[in-house]
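[1] no sequence on hand, only this structure:
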């Protein structure tokens, strides 16, 4: 028992390391594109909208923003910024980004470096409005480095020893001006396009069980949208094409070397539209996912396994009054170019994966899947998740539990029946 506990703790620690990700908050973050502009010139206010909640985010960008210009003499000027490309509604799937821009004019009364804020938002910016020839922010800083806060209030702080700074690779006498273009518009646009195109696909989790001995199962999955669109309502057919990659491993934690039992590599190309049909007066909506996928375990010889299939997955959804959604998503498969090492794969896993999911908005999610092959070979899986932000831990991610029984838990042993298995752990996306 002691050995098992140590193995579980060790596995969960490694799992945290495998799945560390940047912290983000669903909502809107504003920034100012320029850092220098003179009175009468145009500037751009940019909003980055990111959705890391459990459900799709809907947001309508305002046509106008109100800017407050805080001047050195304590006076305040208010002006308007107008949206560049009017958008009635912006719908963001989970873990996707969008960028919106507004244009504004620098007020005639602006001098020096006023501080700018957006009414209703906590963001603050500074803009150098000095004449072109004497930009304040573009002047090199010819000054020593002080030990800020070391002197009593009202007195000059002492200068830090030059040799001490030089040993750290810091110039003690001068510093560069503010960079006018930290990132070229072309590079910045390419980076934003990438961030808005990549998102989660299947659940990303790390879970641990103990049947028959200590073991772990983890999965990494993401998809990439091939053609971005700024307005989902105007999206064309090609805007719904995706490339996806999922990798799932079963890990033996009970053996001395803790080897991986098997790993499945699963790339796919598909077309998916979440709301192919929707009536605003009805709680029902219909989606469709169809494409081609490949799965293999990357091994050679007698342990080699390889599957190819074409699939179509209609998605029937019903939204309850409380905000939860019930989804029925059967996936129908037709196999082709199946490896001779696993030619009877469909006899164990069948041609249909029946899937049912109930999901609360930023709450409990329960997903069940059932497959049946020939001669009564049955496989079932149930996944349950709960957001960690709604626990005393107040963390990102989800508590995750999974029940599995049947065939095909690994490609290598697709024809062996797994005993009932319950695993617990964490997930980045449910």
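    Ah, there it is. Being a predicted model, the structure only gives us computed values, none of them experimental.
[2] every contact and neighbour count from this point should use C-alpha atoms.
    Fine.
[3] now do the helices in the stretch 151-300 of the chain.
    Shown for the stretch 151-300 of the chain, the helices assigned by DSSP state H, counting those that start in this stretch span residues 162-167, 185-197.
[4] run through who's touching the last one.
    Yep, that's helix 185-197 we're talking about. Identification of contacts with helix 185-197 by CA atoms under 8 Å, 6 or more residues apart in numbering yields 96, 97, 98, 99, 224, 225, 226, 227, 228.
[5] gap between the second one and residue 197?
    Pointing back at residue 97 there. 8 Å (CA to CA, to the nearest Å).
[6] would you map the strands across the stretch 301-430 of the chain?
    306-319, 325-328, 331-335, 352-359, 365-372, 378-387, 398-406, 418-429 (DSSP state E, counting those that start in this stretch).
[7] turn these into JSON lines, columns for mean neighbour count and distance to residue 212.
    Compiled in JSON lines, those are given as follows (neighbours: other CA atoms under 10 Å; distance: least, CA to CA, whole Å):
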{"stretch": "strand 306-319", "mean neighbour count": "19", "distance to residue 212": "27"}
{"stretch": "strand 325-328", "mean neighbour count": "19", "distance to residue 212": "32"}
{"stretch": "strand 331-335", "mean neighbour count": "17", "distance to residue 212": "31"}
{"stretch": "strand 352-359", "mean neighbour count": "19", "distance to residue 212": "26"}
{"stretch": "strand 365-372", "mean neighbour count": "19", "distance to residue 212": "22"}
{"stretch": "strand 378-387", "mean neighbour count": "20", "distance to residue 212": "17"}
{"stretch": "strand 398-406", "mean neighbour count": "21", "distance to residue 212": "13"}
{"stretch": "strand 418-429", "mean neighbour count": "19", "distance to residue 212": "8"}
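[8] below is an additional structure, to be compared with the one above:
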């Protein structure tokens, strides 16, 4: 049943991907938008969700809450060579055993980065994508046998495949990770793809994340998210999330997780420039 649902999702996203994409906006418009954009903004989605496992018994210990806080600070505008700009980001993701006695945190992951962003244009000087090159660190701030951390150089590219479908692909070159988690790449791999489809633009959306580990097996992960915005003048949504796979958190990256959660999200508009 799970494989059938997963295959159906892949087929659906593949079919809608072949529609023609929009023409994009001009270089001068992009320069103006970047020049007038807030220096401080949301980077990844900020959310608080809670849910239950669907592959084991539901108890106070297996149900949990997950939340994420993420922001971005522009250090420069599009004034650096090759139309690039410098930015800092910080993302913090927490797994909270909120239903247990004393409500302990299972883990908190800290993920700062510094990087360069660049709009990408076609021969007609129309925007076709956004690229970024980042130096990232991620760790869980723990010691002893529970310590997990890794560093990577990440290359990310986002584009519209058609007026409703956005693809973000990210690849990384990891380093300084083998002391605490030498087999990490067997679970997180070297790349990730995210597809977001506007079922009803700015009201009802679906998102699919895919990640594959390095070995020739099924270790990896996929995540499905459904967003619904109840209020017109807002970037606040309700979100249903299904995560199935490995490395959702660092401390338990070798353990298979199959969780469904629901909650509240403040969505980022970082890539909305591609939809104009």
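    Received the coordinates, thanks. Keep in mind the model is a prediction, meaning the values are calculated, not measured.
[9] and the TM-score between them?
    After superposition, the two chains reach a TM-score (TM-score structural alignment, normalised by the length of structure 2) of 0.75; 232 aligned residues with a CA RMSD of 2.7 Å.
[10] re earlier: the helices of the stretch 151-300 of structure 1: which one's closest to residue 293 of structure 1?
    helix 185-197 (19.8 Å; CA to CA).
[11] how distant is that closest one from the center of its chain?
    15 Å (CA atoms, centre = their mean, to the nearest Å).
[12] now do the buried residues in that helix.
    193, 194, 195, 196, 197 (16 or more other CA atoms under 10 Å).
[13] so which of the helices of the stretch 151-300 of structure 1 gets nearest residue 29 of structure 1?
    The nearest among those, by CA to CA, is helix 185-197 at 13.7 Å.
[14] ok, now how distant is the residue nearest to residue 244 of structure 2 when sequence neighbours are not counted from residue 76 of structure 2?
    Distance criterion CA to CA, 6 or more residues apart in numbering; nearest residue to residue 244 of structure 2, sequence neighbours excluded, is residue 258 at 4.4 Å. Distance check for residue 258 of structure 2 against residue 76 of structure 2: by CA to CA, it reads 41 Å.
[15] for residue 257 of structure 2, same thing?
    Taking CA to CA, one finds residue 257 of structure 2 at 40 Å from residue 76 of structure 2.
[16] let me know whether residue 335 of structure 1 touches residue 309 as I believe.
    Yes: between residue 335 of structure 1 and residue 309 there is a contact under CA atoms under 8 Å: 4.2 Å.
[17] still on that earlier bit, redo the helices of the stretch 151-300 of structure 1 as CSV? Include distance to residue 126 of structure 1.
    What follows is the helices of the stretch 151-300 of structure 1, written out as CSV (distance: least, CA to CA, whole Å):
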stretch, distance to residue 126 of structure 1
helix 162-167, 28
helix 185-197, 20
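[18] can you say which of these is nearest to residue 367 of structure 1?
    Of all the helices of the stretch 151-300 of structure 1, helix 185-197 comes closest under CA to CA, at 25.6 Å.
[19] tell me which residues of the longest strand seen in structure 1 are tucked away?
    As assigned by DSSP state E, the longest strand anywhere in structure 1 is strand 260-278. In terms of neighbour count (16+ other CA under 10 Å), strand 260-278 of structure 1 has its buried residues at 262-274.
[20] likewise stretch 227-247 of structure 1?
    228, 229, 239, 240, 241, 242, 243, 244, 245, 246, 247.
[21] now do that stretch: distance to the chain's middle.
    With CA atoms, centre = their mean as the basis, stretch 227-247 of structure 1 stands 15 Å off its chain's centre.
[22] same thing with stretch 119-127 of structure 2?
    25 Å.
[23] same check on stretch 369-382 of structure 1?
    Relative to its chain's centre, stretch 369-382 of structure 1 lies at 32 Å (CA atoms, centre = their mean).
[24] and stretch 179-191 of structure 2, by the same measure?
    A distance of 18 Å separates the centroid of the chain from that of stretch 179-191 of structure 2, by CA atoms, centre = their mean.
[25] alright, that wraps it up for me.
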